[in-house]
Each structure stands twice: as structure tokens, then as C-alpha cells.
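Engineer: no sequence on this one, just coordinates:
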């Protein structure tokens, strides 16, 4: 599967504004900064750098204002701002200083101040030199041109000069590349990537986000073996994970993952452990991207309104569906899902992300067992459901509601995402087959969803138990809590799922009758 075959000539033209149109708040901020310069007779040039300039020229809102200073540190200038505010009788603002942290791509100290309810970052212009085995450069004050050339991409190297109210394109090609929709590095790409390999991942992210074309020279450098080694050896996994998460949360996650795969970077980014069972083939990356592709198409065609978080985790879960049954042995010789390793070690993302994606995979597998019974009129026999064998003794017609209810209580608001994944895997799980059968799979999803809603199971995880643990101990004269109480709580939950209109009295009556039968048997 390829989603990157488009050419520059076939893409729609990029609409780039001739001038930057400032919002009223931006005018207030920049006017005040110019007043500070005038008040102290400062010759400092103030330039807004990077993404704000790019986005404003594209007509997009941006609230991330980074101001570069040519002859002083950010903290010094913020102190000047406060001195000016004192002179005018206005309230001063707190100054936050973010120390340099090269591992987190913060190479210089940054000062932060809130002006007109907007956070502004101030940092000095810089030039940088890199050593061979580190992505941490030696920093020094630089000119605006030096600063522009050390940026990752030409479209991110543009400045807005606050002093002159004009856009500055000091590489001489930032505006042209923005208009042409090209992803290009200011300096030769291999040199740029070896200096800071994180720029490879950022180039992919911006290419996908804006649907811009990476030039061939850049793609060749990104796929270079030296660059791959540098990505693995010189970048902290937290930074890789942050960039990947922005891609997956963005508007074109499939395109971004396809680029990563096509450049041979998939297993560099999503590095698995060495002792996988079954072993992971090099070609599996394309299968993963294929699943994410059909997963996204499936989601759009069904029309589910997911929250941003639900969509993000669904995207990860669809990407890693081919790895859902792959495990490895950890240091304690315990079998652990490879997906867990990728989230916690390769991407250094939240542990809850790993847990949530694995829960989506597990619930999708359980849904697979139940789908045939939802689609048919056959009564469910719990012997056919491997993941839940101990269902209370109720008519067979009620068992489906119990098992669906247990599933939804386990996955909660993510049940539609899990069902969507399950319908991707239903009957035939090859990517090519799924791509040709999305309409049929959408019908399966709709039928199961309607059955769940008809059974009144949406929000079933919010249902409170009719009888709590203390009441169980008292009514059954157990004396104390423990596994026995937990077992009764499990059974009573199933009873409530089978009989949603049942009363407390009926629930207690059933429990005491079951307890008596158990005593008789023993």
C-alpha cells in the first residue's frame, strides 16, 4: 500500500498570503514590545521565529509565539519589559526561565512571560556546532541568517521582524518552498540530519501535516543507513515518541506512518525487542500501515464521533493490530506483549497508552467471539466463549447481554473503537481482503452497535451494584471479606446484567437461594 505517490505537479497549489495579518491581541503584544525598545533606546531586533510565521502565512491561527533576540538573552529582555511596565504604572509579570535541556531539544535557556494573556517565549538567536557522536551542539550567539540556516526546514526558517513589521526569508527559499509545498532542509539534508537526527522525524511530520512533498534528496538522506544509525543512537526516545504522538494525533496519521515505512524507518522508530514470538519480518511494517489505513477508512465511513483521545488510541491500536499476539520474554522470563514494549521503551509514552491500546486489542478479540451470535438468532452457549466460562445459570437468551455487558464495563467509552477493530478482523483479516469489504464490515458494526443499544448497554459501566460487599458479608453471614465476597460480587453483577430491571429484593433473594443451593451441594 502506498499513500505517497502524489507528485508536486498533481497537488493543489498552496495559498500563501503576501503579508501577515495580525490579530488585535498580536498587535497589542508587538506594539508593547516596540515601546520597550524605544523607552530604553535598545537596538535589539525582535523577530518571531518558526512555526508562527509559517502558519500565519498559510492563513492558520497560531498561538505559539517564539521571539528571537539578536543581542541579549531572553531573561534580560523580559526584565526590561517589567522595568518598562513599572515606569508606566502597570502591573509587572512573572518571568519563567526554562533551562537548556539538549536531550529535550532545548539547546538554549528560554525565558517565558505572559503578555495580554498570551505566553511568549524569548530566546537569543544562535549558531551551533555538532560533535560526531552527539546531537547536543555547542551553542553561541549568532546572526539571524545563521539561525535561519540551522533550522530543520526552510518553511520553518522564516522570521517576522517586529521592528520593521515584515517577513524575512534569510535562506532565500523558505517562501518559495512554502508556496510550492516542498519539504526541504536549508543545508544539505544528510549533513542536517546527522547534526540532529530528530529533524528526519520532524520532516516526515510536517510533510504529512501540510501534505507537502519531501524532495528526493531529502528522502534519500532520510533513508541513509548512517542517518538511521544516528536516529537510533543520538536521539532520546522521549523526543521520538513526542513527534510520533503529534503525527498520530494529527490530521494525516496514515500518511505519516506510510512515509516512515517507505523510508525504511518503521522499525527504527518502533523498535521491537530482539526475542519476539512469533518473529517480526521486515515486511510487517507495510501490513501495520495497511491496517491503519483501512482502520481510518472504516472509522470515517461508519461516521463515529470519537473524542481526540479516542481517535488517537484507536489509530495506535489499528497500526499495531498485526502485533497484537506477538510477545517477548522480559528479564524475568515473563511473556509480555510487544506492543507494551513499543509504547514504554521505543516511544517512552505514557504507561496508560500501552495499557489502553492492549485493552482495545483484547476487547476486539473478545468481540470477535460474540459477533456471530449477535448476527444470528442462535442462543449463546458459554462453552463457546473461551474468555468467560463461568456465567451464572440463566436462560441462554440472557447470556449474550451478560457477556456484552461485561465487555463494555471493561472497555467503557472505548467500546465502539474496540468493536470497530473487531469488525476489521472479522472472518478474513488480511489487509487486501478488508480493503475490499469495508461496506460489509460497516454493516456488521452497525448491527452489533444497534443490538448493544437495543439491550440498553451503553453506559452500562456506570451502573452501581444493587448489593455492596458489606451487605453480602452481612446477609450471607460470612464474617469477613476476601475472595468469597469478590466471587459473589462478580455473580451479582452478572445477575444485574441479565435482569436490568431487577430490584434489590429480587437480587438478594437470588443470592440467598444460590448460597443455600451451594451449601446443600457441599
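Structural biologist: Arrived safely, thanks for sending. As the structure is a computational prediction, the values presented were derived from the model and not from experiment.
Engineer: Only C-alpha atoms from now on, for both contacts and neighbour counts.
Structural biologist: OK.
Engineer: list the contacts for residue 98?
Structural biologist: Counting by CA atoms under 8 Å, 6 or more residues apart in numbering, residue 98 touches 109-112.
Engineer: What sits closest to residue 28 if chain neighbours are left out?
Structural biologist: Nearest residue to residue 28, sequence neighbours excluded (CA to CA, 6 or more residues apart in numbering): residue 116, at 7.6 Å.
Engineer: Residue 298 now?
Structural biologist: Using CA to CA, 6+ apart, the closest residue to residue 298 is residue 438 (6.4 Å).
Engineer: JSON lines please, covering the contacts of residue 98 and showing distance to residue 459.
Structural biologist: Shown next, in JSON lines, are those (distance: CA to CA, whole Å):
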{"residue": "109", "distance to residue 459": "48"}
{"residue": "110", "distance to residue 459": "46"}
{"residue": "111", "distance to residue 459": "46"}
{"residue": "112", "distance to residue 459": "43"}
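Engineer: what's the distance between the residue nearest to residue 298 and residue 315?
Structural biologist: 17 Å (CA to CA, to the nearest Å).
Engineer: Between these two, which has more neighbouring residues?
Structural biologist: residue 315 (24 against 19; other CA atoms under 10 Å).
Engineer: for the more buried one, helix, strand, or coil?
Structural biologist: Following DSSP: H, G, I helix; E, B strand; the rest coil, residue 315 is assigned to helix.
Engineer: measure it to residue 259 for me?
Structural biologist: Counting by CA to CA - residue 315 and residue 259 are separated by 16 Å.
Engineer: Check residue 514 too.
Structural biologist: Residue 514 is 60 Å from residue 259, by CA to CA.
Engineer: now residue 45
Structural biologist: Taking CA to CA as the criterion, residue 45 is separated from residue 259 by 39 Å.
Engineer: and these two? which has more neighbours close in?
Structural biologist: Ranked by neighbour count (other CA under 10 Å), residue 45 and residue 259 place residue 259 first, with 24 against 18.
Engineer: Going by secondary structure, that one is in what exactly?
Structural biologist: According to DSSP states H and E, residue 259 maps onto helix 253-262.
Engineer: From the rest of the structure, what touches that helix?
Structural biologist: 2-4, 204-205, 207-209, 247-248, 266, 285-286, 289, 292-293, 296, 315.
Engineer: Report the buried members of those residues.
Structural biologist: 204-205, 207-209, 247-248, 266, 285-286, 289, 292-293, 296, 315 (16 or more other CA atoms under 10 Å).
Engineer: tally of neighbours for residue 220?
Structural biologist: For residue 220, using other CA under 10 Å, the count is 14.
Engineer: mind checking the SS state of it?
Structural biologist: helix.
Engineer: take a look at this one as well, against the first:
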């Protein structure tokens, strides 16, 4: 086994592994069994049809977990043909009509199988034929593809625990690799065939090995670790797999509660450069990927309800939990924060490029990660200003103004961003992977940094700034222009910024109070007023005659 932390390998020994069907699953199996009987009766010369549930559903049920995604493997026809025939059978027997979606194969991106998907009895069901493929030595596109046997199909799957079948007719688990049940019981991630061959069939399986090892806290078999380090495998992961598929796999890793374990394994196996890809001319640079795991690990315990309760109210803590996948992704991107490059007239940061091009995630994902990472220095400065003493007088006004501007710049992400910054700050302390709140008083450095962030969050709450990102100026631009006797123009945006800064310091102010401020002798407003008055009036456009 690979010499790396496994977080206590979860073994199933001592607990009998068996599949207990729900009422819906029982009804589904009965329907599918009835369909095969009907098929045999109406096609007496055809080979008998055997249906099996394959993959993750079998694994999860054996582990005592429920699963609503079911893959039905067919041995005599394509998944789409099976789904269409089943729909006709159900309609003939008075069942509700169900829509079938055909998903075409894309072999050049290692998506070899055509599948069909439908929704039945509250379950998401995919239909796919058992496969047997032969590859050319220089290509990942199958030279020959035909209906396979269960043994051939099982050996072409990613890992043994995902290669188990549940025979719908016998209601028995079938382990055609001969290792799946043992590996599931002993907590081992192993490929059915040699790892090198398995990964060359579909290099994305590298990431799937990492994801399932992290999800179940299983150990990765040595053959897998060695194959991950082979140059042809690493090249195939970069060139043979669409970045969209990589992005989907990374997203699944980071949405699981064991996301920090996945990040650690990606660092350990040196997979970061292959997944979080930068532009070509930056790919030879050295980055401290280990810091990503440090941040993710710290975020995990900071996001625990007991820790969040020390920072903020339970209502606001929900935002942190919701955005935790964004924070984990930002942790992975943090090593590239100082990378910038130009595309046309636009300047991109390394994290923006990785999200957009390396992972093909959404613009929303890119924007959120950019806010989390780029505002880290800003919030550090705000936190440091809270450390010496509680602000008062001019210092308090300046603090309210600057904190309000920061919160408005990141919107409802401000609290997750603050927790992320705290996570980054705590990495140098090399704290344990799991830390109870009771340890806060025992560690002086931890207590000091945590208390500083507590003060900042409390300051925002005490001065009514927690939701200032929803505020609008009490006066519109036209109203301000009328009060100051100026024309609306470019300076108006600056004046409204001053008005909003005033509102940060007067969160309970009325419209009348705001009018009084705008017409007062405030030096900033008066300077901007004079600037607006000195602007030359734009010439009016002449109407075309004719």
C-alpha cells in the first residue's frame, strides 16, 4: 500500500454485507424481471436476456448506504434499445409513460458507451450494455466494440468495488473480478486489471481512484500509485480527457465531506499540475501545492457548527456551509494566486484561468473563487486593524467605511471569505486535522488569530454592516444632482460612493438625514461638487434635417 495517511481505513469486516431493497427497488426489480420474461416469450428464438444492476448502487447498498442512481447492465442489446422496449412494455401494462434520453458515445474523449437514461419509480436509471473492447496500441478509440460478458465488462471497469453486479433475477451479488467483495470489506482501492492498462483505457479513472479512496477512507493499492507516476499515463490524462470531465470529477471530490482527504491525495500523487492546468508557458513553474491541503484541512474543522458558532450566528453560518465547496476549490487554486497573464485587453489571474479553461467550470465558479482569493490581503489588513484595540472616534469611522466597502465588494460571500482567510492564516500553525473548540484556550497563537477574526465579524454585526451588500443609497443620482445643483455625469458615481460610506457610519439614517449630509459642508462632497461644476457641458447633438 502507498505510504500515506489513510485517515483510518474503513473496513467492513465484522458486519455482514448484504443488499436490502427498498419498496421502490423491489418494484423495479420485479418490473425488469417481468420485462425479461415478456421478451423471452415474444422472442422465442433470441438468446435469453439477463439484467443486472451494476457499479455504485451495488457498492453503496453493501456499505449500508442508500442510492437513487441505478445503472442497469444488459447483455443482449444496447441501452437505448432496452430503454425503448421497456417503455413500450410498461405502457402496454398500464404504467405511466416515461421519457427516454439517448446519450451518445464520444470515444475520442474516452466516453465509449452509448447509454439511455430515464426516471422510474422515483429512481434515476441508466441503461447500458455490457462491453468488450479491443484497443489499437496508439489510440484510445476502440478498434472493436461488441456486447461483452459480465466478466469482460467487470474487468473493464475502474475499480473492483465498482465492478460488482446485482443479478435482478437471482437477487444475488456477483463478483466477476473475484476481488470486489474482499476489497470492499478490507477497505482497498484496486483496479480489476493492471492499473496501467485500466488508466490507459480511460485516464479519468486516476481521479476516480482518488475520489473513492477519499470518500470511503480506503487505501490505494501500490500498483495504482506506481501507474499514476508513469509519463504516458500522465500525458493521457492531460490530452485524452476533456477538461469538462476533469472538472466534473474535481467538483464531485470537493462537494464531499472528505474533500480535504482528496486534496491531500492529489498533492501526494503530484496530480495538481495535471488537473489545475495553467497556460503552457507557466506549466514549468514550481508552486507550493501542499498549502492547498493545509488550507482545506483547516477549513474542514473551521466549518464545523461548533467552531462557526464561536464566529457568528447560526443563520449566517449556513452561508459558510453552503459555500464550502467554493472554499475548497479556492484552497486548491491558492498556490496560483500570484500568476497573471493577458488575453487580449483583459488580465486574468492563475485561478481564473484554471477554473475557466483547466476545469471548464462556470463563470459563477470563476467569479466566486476570484473574490475569495483576491480579497485575502484586504481582509488580512482589516483583521490586523482590529487586533490592538476596539476602534473609536475617527478610527472607528474609517473602519466602518472600509469594512462596509469590503462587504459590498464580495456580497454575501463576505463571511465565507473571512473564514477562508482565517484558514489561510492558521496553516503555519500546523494544527491537527481535527480540532475541538475546547483546544482554543490551550493554544495561544490559535486563540490570538481566532479572536482577531471574531472581533472583525462582531464589529460588522454590532454596526449593522452584515448585510450592507443589499443596501442602496438613500438618495438617487438625480436627487443628489438636484440638491448640489450639478448635472449628472462621471463624478456622480464618486459622490454616491461618498454617500454610501456615510451610510456605513449611519446605518439607521433617514432620507432627510442623507439630504442634510449631501447639502452640508462635507469636504469630500464639496470637492466633488466643484469638480462636477467645472466639467464642460457636452454639446447637444443636432437633429438631422430631412
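Structural biologist: Now that the structure is in, tell me what you want to look at. Remember, it's a predicted structure, so these values are computed and weren't measured experimentally.
Engineer: Which members of the contacts of helix 253-262 of the first structure occur in helices, if any?
Structural biologist: Members of the contacts of helix 253-262 of the first structure lying in helices (criterion: DSSP state H): 204-205, 207-209, 247-248, 266, 285-286, 289, 292-293, 296, 315.
Engineer: Confirm residue 52 of the second structure sits in a strand?
Structural biologist: Yes: secondary structure of residue 52 of the second structure (three-state DSSP): part of a strand.
Engineer: Chain neighbours aside, what residue packs nearest to it?
Structural biologist: residue 167 (4.5 Å).
Engineer: ok, now how distant is the equivalent of the one you found over in the first structure from residue 210 of the first structure?
Structural biologist: With TM-score structural alignment as the criterion, residue 167 of the second structure lines up with residue 161 in the first structure. Taking CA to CA as the measure, residue 161 of the first structure falls 24 Å from residue 210 of the first structure.
Engineer: Could you do residue 453 of the first structure as well?
Structural biologist: For residue 453 of the first structure, the distance to residue 210 of the first structure - CA to CA - is 39 Å.
Engineer: Ok, residue 168 of the first structure next?
Structural biologist: 21 Å.
Engineer: Determine which member of the two has the greater number of neighbouring residues.
Structural biologist: residue 168 (21 against 16).
Engineer: Can you tell me, leaving aside adjacent residues, what's nearest to the more buried one?
Structural biologist: residue 159 is the one closest to residue 168 of the first structure (CA to CA, 6+ apart), at 5.0 Å.
Engineer: The most centrally placed residue in the second structure: what's it in contact with?
Structural biologist: Nearest residue to the geometric centre of the second structure (CA atoms, centre = their mean): residue 251, 3.5 Å. For residue 251 of the second structure, the contacting residues are residue 325, by CA under 8 Å, 6+ apart.
Engineer: Give me the aligned partner of it over in the first structure.
Structural biologist: Using TM-score structural alignment, residue 251 of the second structure sits opposite residue 245 in the first structure.
Engineer: helix/strand/coil for its match?
Structural biologist: Per three-state DSSP, residue 245 of the first structure ends up helix.
Engineer: And it, how far from residue 221 of the first structure?
Structural biologist: 23 Å.
Engineer: With residue 139 of the first structure instead?
Structural biologist: 25 Å.
Engineer: Comparing those two, which residue is more hemmed in?
Structural biologist: It is residue 221, of residue 139 of the first structure and residue 221, that has more neighbours when counted by other CA under 10 Å, with 21 against 14.
Engineer: nearest residue to the corresponding residue of the second structure for the more buried one other than its sequence neighbours?
Structural biologist: Counting by TM-score structural alignment, residue 221 of the first structure corresponds to residue 227 in the second structure. Distances taken as CA to CA, 6+ apart place residue 196 nearest to residue 227 of the second structure, at 5.2 Å, with adjacent residues excluded.
Engineer: Repeat that for residue 120 of the second structure.
Structural biologist: Using CA to CA, 6+ apart, the nearest residue to residue 120 of the second structure is residue 98, at 7.2 Å.
Engineer: what residues are up against the equivalent of the one you found over in the first structure?
Structural biologist: Aligning on TM-score structural alignment places residue 98 of the second structure opposite residue 93 in the first structure. Contacts for residue 93 of the first structure (CA under 8 Å, 6+ apart) come out as 82, 113-115.
Engineer: And residue 39 of the first structure, by the same measure?
Structural biologist: With CA under 8 Å, 6+ apart, residue 39 of the first structure has these contacts: residue 84.
Engineer: same check, this time on the one 5 residues further on
Structural biologist: Residues counted as contacts of residue 44 of the first structure (CA under 8 Å, 6+ apart) are 37, 69-72.
Engineer: Which of these ranks first by neighbour count?
Structural biologist: In the contacts of residue 44 of the first structure, the most neighbours by other CA under 10 Å go to residue 69, 24 neighbours.
Engineer: Now which residue in the second structure aligns to that residue?
Structural biologist: Residue 69 of the first structure maps onto residue 74 in the second structure, by TM-score structural alignment.
Engineer: Residue 210 of the first structure too?
Structural biologist: So residue 210 of the first structure corresponds to residue 216, using TM-score structural alignment.
Engineer: Distance check, that match against residue 12 of the second structure.
Structural biologist: 11 Å.
Engineer: likewise residue 139 of the second structure?
Structural biologist: Residue 139 of the second structure is 39 Å from residue 12 of the second structure, by CA to CA.
Engineer: Next: residue 155 of the second structure.
Structural biologist: In terms of CA to CA, residue 155 of the second structure sits 23 Å off from residue 12 of the second structure.
Engineer: And these two? Which one has more around it.
Structural biologist: Set residue 155 of the second structure next to residue 12 and count neighbours by other CA under 10 Å: residue 155 wins out with 20 against 17.
Engineer: residue contacts, the residue nearest to residue 227 of the second structure?
Structural biologist: Counting by CA under 8 Å, 6+ apart, residue 196 of the second structure has contacts 224, 227, 233.
Engineer: now the first structure: which of these match?
Structural biologist: Counting by both residues aligned by TM-score structural alignment, their matches' CA atoms under 8 Å, the first structure reproduces these contacts from the contacts of residue 196 of the second structure: 224, 227, 233.
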